[in-house]
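Peer 1: sequence first, then the predicted structure:
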Amino acid sequence: MAKITYIEHNGTKHEVEVKPGMTVMEGARDNGVPGIDADCGGACACSTCHVYVAKEWVEKLPAKDPMEEDMLDFAWNPDPETSRLTCQIKVTEALDGLVVNIPEKQI
């Protein structure tokens, strides 16, 4: 299991255990974390699971693929360095301690 901390825009923290093989989006959905809507169900066809990854984690995550880059163009207030779609981040033991910040709103 990997412990992931989701921080809402208002500062409320949700620290949850997520099984390897799931996505960060599925971890939020299955644990009732608000603010990550995932309207497309994880198909990388919307940007409602957009988060800002804590800066210390940016280089530790796999690179964004072109489809994720394209979908981030539709996210609310994306940051070129830290914005990610949680449906595209597969959880591994190496992600234990990952921190993501949920934007004020999604699209």
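Peer 2: That came in fine, so what should we check first?
Peer 1: okay, CA-based contacts and neighbour counts for the rest of this
Peer 2: Will do.
Peer 1: just give me the neighbour total for Ala28.
Peer 2: Residues lying near Ala28 (other Cα atoms under 10 Å) number 25.
Peer 1: so what's it closest to, chain neighbours aside?
Peer 2: Ile36 (6.9 Å; Cα to Cα, 6 or more residues apart in numbering).
Peer 1: what about that neighbour, distance to Ile7?
Peer 2: Counting by Cα to Cα, to the nearest Å, the gap from Ile36 to Ile7 is 11 Å.
Peer 1: which one's more surrounded, those two?
Peer 2: Taking neighbours as other Cα under 10 Å, Ile36 and Ile7 compare with Ile36 leading, 26 against 21.
Peer 1: residues in contact with the more buried one?
Peer 2: For Ile36, the contact set (Cα atoms under 8 Å, 6 or more residues apart in numbering) comprises Met25, Ala28, Arg29, Thr48, Cys49, His50, Ile102, Gln106.
Peer 1: take the one below as the second:
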Amino acid sequence: MAVLNVIDRDGNEAVIESDTGYSIMDVLQANGQDVAAICGGVASCATCHVYVSPEVMATLPPLEGDEQVLVEESEYYKEGQSRLSCQIQFTEALDGIQVILAPED
């Protein structure tokens, strides 16, 4: 089990305790967060767009391919912070991570 801290689009904070080994998108959806994830987690939409801190970004695999294109084309892209939550595996190493749900495009 690990903790995922979430700030939703209204600024409300939630602390989610979850098993690891799932994408952050899956954890968010399983815990009632407003993440559409229309493509089901295959990085072909940006409806699971989140922001993470630059410190956390430095520990994640780099943006590439479809994920990079999708977040960079988002109206709400933040360089060095934007990721698709479907592309981030929730692991013990990310225990305590905070994600902020990006506004809907």
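Peer 2: Received it, and whenever you're ready, just let me know what you need. Remember, it's a predicted structure, so these values are computed and weren't measured experimentally.
Peer 1: any chance you could compute the TM-score here?
Peer 2: The TM-score (TM-score structural alignment, normalised by the length of structure 2) is 0.91; 105 aligned residues with a Cα RMSD of 1.3 Å.
Peer 1: could you name every residue contacting both of Ile36 and Ile7 of structure 1?
Peer 2: Joint contacts of Ile36 of structure 1 and Ile7 (Cα under 8 Å, 6+ apart) are Ile102.
Peer 1: still on that earlier bit, quick one: which of the contacts of Ile36 of structure 1 has the most company?
Peer 2: Neighbour max across the contacts of Ile36 of structure 1 (other Cα under 10 Å) = His50, 32 neighbours.
Peer 1: the nearest residue to that one once chain neighbours are set aside and Val24 of structure 1, how far apart?
Peer 2: Distance criterion Cα to Cα, 6+ apart; nearest residue to His50 of structure 1, sequence neighbours excluded, is Leu85 at 4.5 Å. Distance, Leu85 of structure 1 to Val24 of structure 1, using Cα to Cα: 9 Å.
Peer 1: show me the helices in structure 2, by range?
Peer 2: 24-30, 54-57, 65-73 (DSSP state H).
Peer 1: right, and those - which one's nearest Met1 of structure 2?
Peer 2: Each of the helices of structure 2 has some distance to Met1 of structure 2 by Cα to Cα; the shortest is helix 24-30, at 11.6 Å.
Peer 1: against structure 1, where does that closest one fall?
Peer 2: Under TM-score structural alignment, helix 24-30 of structure 2 corresponds to residues 24-30 of structure 1.
Peer 1: how big's the offset between the matching stretch and structure 2?
Peer 2: Compared with structure 2 after fitting, stretch 24-30 of structure 1 deviates on average by 0.3 Å (mean Cα distance after the TM-score superposition for structure 1).
Peer 1: pretty sure Ile107 of structure 1 contacts Ala75?
Peer 2: Yes - assessed by Cα atoms under 8 Å, Ile107 of structure 1 is found in contact with Ala75 at 6.2 Å.
Peer 1: so for these two, which sits in the more crowded spot?
Peer 2: Ala75 (22 against 12).
Peer 1: re earlier: what number of residues lie near the residue nearest to His50 of structure 1?
Peer 2: Neighbour tally, Leu85 of structure 1, other Cα under 10 Å: 27.
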